[in-house]
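> Sequence and computational prediction follow.
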Amino acid sequence: MIEWLQAPEHAKWVELGISIGGRLLGALVLLLIGLKLAKMLANWVGKRLQASQLESTAALFLGRIVLIAMQVVLLLAVVQMLGVPIGSMFAVLGAAGLAIGLALKDSLSNIASGVMLVTLRPFKVGDVVTINGETGKVEMVSIFQTRLRGVDNQVITLPNSLITSDSIINLTPDTMRRIELVIGIGYTDDIDLAKSSALEIMQSDSRVLKDPEPTVLLYELGESSVNLGIRCHAANADYFVTKCELTERIKKRYDGLGISIPFPQRDLHIIDGGGDEKSPALAKAS
């Protein structure tokens, strides 16, 4: 066997196999170690960015960008170790990049939108936002998409390009939210009594903030009701429950005081074949 390996016609093949095997082994070791180091370095960069008081969303996003950039550099190093010319590799990557860019223009739009979200910072991780009709707490802003946690604990995933092309309502920046109820009463009801009753209910609720103080205003004289604007402020965490309970308490108080809350009604007039019009009462009797 040794003599066969030492034969001139076989020695070149053995030398070539050793060379290729060495390159493959070296490339594999470089790839494994490089991926580990890239992940460690990206985590370190992310922590340093957060320690520098950079907003957490931007720090996480930039950390992922650094990780992807290092992985690309690592891939080029591995390819070069395998003996593939880098110049030819760049030419192939350029042509492939053009084709991929045309095919994945939507994905590139998501990346550009992700950069805009991190730069302009309309929201950050932990904020409660309403985007494209979806409301939830921001859990993650990645390169391609943003993930929200809905009020019913569902996961909402939105493409970044959709976010930047739509309105963004951030419900978190302040520590309180305004509760606004529009309740209509009858034209014959006592407006002052209705206003004072609603104001008393708000002032007696400990969750309603004293500053700004609650107010009750006459919004408009509607088609079938006098519409009152009942406004107060509550902490973000108390907003939804407080709004629902205030609505219920005001309705029950108005019922007890005999204050009506009008609702749309229609009178039906029936005209018989002879052209005589019957009133609703007659139509019902007939």
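Looks like it came in fine.

> Please make it C-alpha for all contacts and neighbour counts, starting now.
Noted.

> can you give me how far the helix or strand harbouring Gly21 is from the chain middle?
For Gly21, the element it lies in under DSSP states H and E is helix 8-51. Mean-position distance between helix 8-51 and its chain equals 39 Å (CA atoms, centre = their mean, to the nearest Å).

> can you pull out the strands in the stretch 151-286 of the chain?
155-159, 168-170, 176-185, 215-221, 226-235, 270-271, 277-278 (DSSP state E, counting those that start in this stretch).

> Need the ones you listed in JSON lines (columns: mean neighbour count and distance to Lys284).
JSON lines is the format used below for those (neighbours: other CA atoms under 10 Å; distance: least, CA to CA, whole Å):
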{"stretch": "strand 155-159", "mean neighbour count": "17", "distance to Lys284": "52"}
{"stretch": "strand 168-170", "mean neighbour count": "16", "distance to Lys284": "51"}
{"stretch": "strand 176-185", "mean neighbour count": "18", "distance to Lys284": "29"}
{"stretch": "strand 215-221", "mean neighbour count": "15", "distance to Lys284": "32"}
{"stretch": "strand 226-235", "mean neighbour count": "20", "distance to Lys284": "31"}
{"stretch": "strand 270-271", "mean neighbour count": "14", "distance to Lys284": "10"}
{"stretch": "strand 277-278", "mean neighbour count": "14", "distance to Lys284": "9"}
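
> okay, pairing it with this:
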Amino acid sequence: MQKYTDQFLSMAVEYAPKILLALITLIVGFWIIKKITNILEKTLDNRNVDETVKPFLLSLVSIGLKVLLLFTVAGMFGVETASFIAIFGAMAFAIGMALQGSLGHFASGVMLLTFKPYVVGDLVELGGKVGVVEAIQIFNTILLTPDNKKVIIPNGVVTSDVILNISGQGEIRVDMTFGIGYAEDIDQARKVIQQVADSCPQVLTTKPVDIFVSELADSSVNFAVRPWAKSEHYWDVYFFMHEQLKKGFDNAKIEIPFPQRTVHLQK
């Protein structure tokens, strides 16, 4: 018993300072980690980071710092941590290689939610698809097309291509082209186009409607018609102008040409 008592006292004298220092390190370390995560959370709140990304970033930073703290405490007891770090790094590398596609989409999702090139409700063109943004998720962006189809686009595809935010400025110019026959009166046609544009309730009256002869085409004289509207009214103006201009040209007896060929027979 005396022998074991002496060994116990010897170990207590040797390891007590280390244990005490390790406990202090753990307590102070966890307190510092909590402060860091609180500061990071306030920073993310001030920058209006999306609520979907914020918990993940906070947990990622918190777990990473806690793992580093545990490695530090283990080293204080003389535990060889190099092998553990190597194994941990190898596991992280293997997981990263296996999920590199998904991680790429995730990183792109974080970028989209952080820098916000578009938000929910914007009319955009992404990956060749045009639609209203219904949701921005970690791995995908969901669009709702004008024909009510749901398009799911991986975020990696979005960030690797051109992002066209049609409604990002709040107001948008609706570019259209209308043709009349060569025998028709240009001034009369311009008057009809202006009347139709003025009758559209979604066309903004604060900006003029541009009506120019843009091309003398093979079978028609083409007008470039460019009214302005609120971004959410883009399709309303687009469809209104096409329907009402057809009726307006018909009422004014203005021919809307179509591709045709005139054949002259000579005796």
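In hand now; what should we look at? What you are looking at is a predicted structure, and each value in this text was computed from that prediction instead of being measured.

> if we can go back for a sec, for the following helix or strand past the helix holding Gly21 of structure 1, packing partners?
Per DSSP H and E, helix 8-51 of structure 1 leads on to helix 56-81 as the next helix or strand towards the C-terminus. The contact analysis (3 or more CA pairs under 8 Å, 6 or more residues apart in numbering; DSSP states H and E) places helix 56-81 of structure 1 against helix 8-51, helix 86-103, helix 105-120, strand 134-141.

> quick one, the helix or strand that the shortest one is followed by and helix 105-120 angle?
Spelled out, that is strand 134-141 of structure 1. Toward the C-terminus, strand 134-141 of structure 1 is succeeded by strand 145-150 as the next helix or strand (DSSP H and E). Taking axes from the mean of the first three to the mean of the last three CA atoms, to 10 degrees, one finds strand 145-150 of structure 1 and helix 105-120 inclined to each other by 70 degrees.

> Mean per-residue distance, strand 145-150 of structure 1 versus structure 2.
Mean deviation of strand 145-150 of structure 1 relative to structure 2 after superposition (mean CA distance after the TM-score superposition for structure 1): 3.5 Å.

> what's that strand in contact with?
Residues from elsewhere that reach strand 145-150 of structure 1 (CA atoms under 8 Å, 6 or more residues apart in numbering): 110, 114, 134-141, 155-160.

> same question, stretch 127-144 of structure 1
57, 60-61, 64-65, 107, 110-111, 114-115, 123-126, 146-151, 156, 159-160, 162-163, 166-173.

> And the residue lying farthest from the centre of structure 1, how close does it get to Glu9 of structure 1?
What lies farthest from the middle of structure 1 is Glu3; by CA atoms, centre = their mean that is 71.1 Å. Note on Glu3 of structure 1: its distance to Glu9 of structure 1, by CA to CA, to the nearest Å, is 12 Å.

> how about the helices in the stretch 151-267 of structure 2?
Secondary structure of the stretch 151-267 of structure 2, counting by DSSP state H, counting those that start in this stretch: helices at 155-159, 186-199, 234-251.

> Counting neighbours, show which residues of the second one come out buried.
Across helix 186-199 of structure 2, burial judged by 16 or more other CA atoms under 10 Å covers 186, 189-190, 192-194, 196-197.

> Tell me which residue of structure 2 lines up with Leu67 of structure 1.
For Leu67 of structure 1, the aligned position in structure 2 is Ser59, judged by TM-score structural alignment.

> So which of the strands of the stretch 151-286 of structure 1 is nearest Arg207 of structure 1?
Nearest of those to Arg207 of structure 1, taken as CA to CA: strand 226-235 at 6.1 Å.

> and the contacts of stretch 127-144 of structure 1, which are buried?
Buried, going by 16+ other CA under 10 Å: 57, 60-61, 64, 107, 110-111, 114-115, 123-126, 146-150, 156, 159-160, 162-163, 170-172, out of the contacts of stretch 127-144 of structure 1.

> Just give me the match in structure 2 for Thr175 of structure 1.
Under the alignment defined by TM-score structural alignment, Thr175 of structure 1 is paired with Gly170 of structure 2.

> wait, what's in contact with the aligned residue in structure 1 for Val225 of structure 2?
Structural alignment (TM-score structural alignment) places Val225 of structure 2 against Ile230 in structure 1. Residues in contact with Ile230 of structure 1 (CA under 8 Å, 6+ apart) are 180-183, 198-199, 214-217.

> Nearest to the spatial middle of structure 1, which residue is it?
Central residue check for structure 1 by CA atoms, centre = their mean: the C-alpha nearest the mean position is that of Leu148, 4.6 Å away.

> circling back: the residue farthest from the centre of structure 1 belongs to a helix, doesn't it?
Yes. Counting by DSSP: H, G, I helix; E, B strand; the rest coil, Glu3 of structure 1 is found in a helix.
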